[in-house]
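**Student:** what's the 3D shape of this:
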Amino acid sequence: MPAKILVVDDEAAIRRLLRNTLVHAGYLVIEAGDGRTALQQAAAEHPDAILLDLGLPDRDGLSLIPLLRPAVVLIVSARDAVDEKVTALDLGADDFVTKPFDTQELLARLRVALRHRQSPETTPKVVRCGDVGIDLDRRIVSRGGGELHLTRKEFDVLAVLARHLGRVVTHDRLLTAAWGGDDDPRVEYLRIVIRNLRQKLEHPGPMGSLIANELGVGYRLRPDA
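**Tutor:** Predicted structure coming up:
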């Protein structure tokens, strides 16, 4: 059965664009123009995912995020402040897309979030991104069939990204995974680890980064890189 998507946005033109895009992609779509209606629709219809604008007429969309779980919550908003993106993720949003958006990117983000939510306990033992293989159980990383040497912190950061393949992981979450209770972990340390991972995992050339930077927020491991 097709996944059911609740579109929450106060602009009728945006709702219409999202409805047409989602229906064409094979989803069932319901709509809400404000926070009160969104909560009513979520309770009555039990959508699989919710595309949520933050600038609603009756309440801030951020306050709705914990109330809309366990559905997938994908923020689709013109707000692009870093602190709001981090707050949305910390409150439980699965991802965010900034307006104006590319519809194909939005659909890709939605597919990833739905896939992750529907099988949260079935992360494969080996995650593959192009010719890079990440064996989460054996802590082995290979590229093109050859094993790579990673430091403990490099692997710990990469493992978190692999478990959330295609989804943004915040700086704080990555720092906690790699540095744990160490005193004063800094984003600068994380940047060094990410730079080293890119040097070891990525091929030179214009193909795009395997580890994408969400400026000021965190990083995402791209399954299509």
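
**Student:** CA atoms for contacts and neighbours, from now on please.
**Tutor:** Will do.

**Student:** residue ranges for the strands of the protein, please.
**Tutor:** Per DSSP state E, the chain has strands spanning 4-8, 28-32, 49-52, 72-77, 95-98, 126-129, 132-135, 140-143, 146-148, 169-170, 211-214, 218-221. These are given in chain order.

**Student:** this one next, for a side-by-side:
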Amino acid sequence: MRILLVEDEVAMAAALSAALKRYDMVVDHAPTVAEAEEAISADVHDAVILDRRLPDGDGLTLIPKIRSRAGGIPIIVLTARSDLADRVAGLDSGADDYLPKPFAVEELLARLRAVLRRPTGLQSHQVRAGRLIFDFSHREASIEGRSLELPRRELLVLEALLRRMGRTVLRSSLENAVYNFDDEIQSNALDTHVSRLRRKLAGADAGVEIHGIRGVGYLLKQQS
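**Tutor:** Presented below is the predicted three-dimensional model:
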């Protein structure tokens, strides 16, 4: 899961980024409208958390641009304004949810999970493949009720493959799901994560296999 966080307050952005990363999400941070527009153009995000008061404009001006490129991508607007008219303006502009500051990080995470469960977000709360069950809301993998503990990036690889179960996922798409704009990606880093994940799935008798498509990407399939 890759999130675009548009927030200019340094302390707030750092706290939210840390919280999202603890839930195994990849976070790209944009502190201005201009930087957010550049990030949006990459078309790599699963949801947007958007502050209204930005140094170079109102965050709501970004929503039509996000919608024109990413359609139903979930958008949660953050603002220090809490009056009814302001909340209505945010929702009418196309936001999926609206959260006034100050707020508890746990509430933001709960709202994010909620919008991702809607039809325009995740198509299903859970998915089963072979003996493996993946809970998209809580970022958890299990096999017949036993938790499958995975490092963050292996979990992100598994999630990206499960979203496209039975189809080839391009290397570039996997890299977009696992790394943010600031990460330095070694040439074989993705292959290392996939290799380790493949061994753990086999060792846990998950009933699924990862197939490499040379020069293209990877494919997750149920074992026959």
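
**Student:** ok, back up a step: save the strands of the first structure as a markdown table, and put in mean neighbour count too.
**Tutor:** Listed next are the strands of the first structure as a markdown table, based on neighbours: other Cα atoms under 10 Å:
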| stretch | mean neighbour count |
| --- | --- |
| strand 4-8 | 25 |
| strand 28-32 | 20 |
| strand 49-52 | 26 |
| strand 72-77 | 25 |
| strand 95-98 | 21 |
| strand 126-129 | 17 |
| strand 132-135 | 21 |
| strand 140-143 | 18 |
| strand 146-148 | 13 |
| strand 169-170 | 22 |
| strand 211-214 | 17 |
| strand 218-221 | 22 |
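
**Student:** between the ones you listed, which one is nearest to S119 of the first structure?
**Tutor:** Closest approach to S119 of the first structure among the strands of the first structure is made by strand 72-77 (12.3 Å; Cα to Cα).

**Student:** so where in the second structure does that closest one end up aligned?
**Tutor:** Under TM-score structural alignment, the match for strand 72-77 of the first structure in the second structure covers residues 74-79.

**Student:** With distance to S63 of the first structure as extra columns, can I get the strands of the first structure in a markdown table?
**Tutor:** Listed next are these as a markdown table, based on distance: least, Cα to Cα, whole Å:
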| stretch | distance to S63 of the first structure |
| --- | --- |
| strand 4-8 | 13 |
| strand 28-32 | 16 |
| strand 49-52 | 11 |
| strand 72-77 | 12 |
| strand 95-98 | 15 |
| strand 126-129 | 34 |
| strand 132-135 | 37 |
| strand 140-143 | 40 |
| strand 146-148 | 44 |
| strand 169-170 | 20 |
| strand 211-214 | 23 |
| strand 218-221 | 22 |
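
**Student:** And P47 of the first structure, what's its match in the second structure?
**Tutor:** P47 of the first structure maps onto H45 in the second structure, by TM-score structural alignment.

**Student:** Quick check: its match touching M25?
**Tutor:** No. H45 of the second structure is beyond contact range of M25, at 10.7 Å (criterion: Cα atoms under 8 Å).

**Student:** what's the overlap in contacts for the two?
**Tutor:** Residues touching both H45 of the second structure and M25 (Cα atoms under 8 Å, 6 or more residues apart in numbering) are M1, R2, I3.

**Student:** For A18 of the second structure, the count of nearby residues, please.
**Tutor:** 14 (other Cα atoms under 10 Å).

**Student:** Hmm, I30 of the first structure is touching R15, no?
**Tutor:** No. With contact defined as Cα under 8 Å, I30 of the first structure does not reach R15; the gap is 9.6 Å.

**Student:** Now for these two: what residues contact both?
**Tutor:** Shared contacts of I30 of the first structure and R15 (Cα under 8 Å, 6+ apart): V7.

**Student:** which residues of the first structure does the host helix or strand of E209 of the second structure align to?
**Tutor:** Assignment of secondary structure by DSSP states H and E places E209 of the second structure within strand 208-213. Counting by TM-score structural alignment, strand 208-213 of the second structure falls onto no part of the first structure.

**Student:** how about that strand: buried residues?
**Tutor:** The neighbour-count check on strand 208-213 of the second structure (16 or more other Cα atoms under 10 Å) flags V208, E209, I210, G212 as buried.
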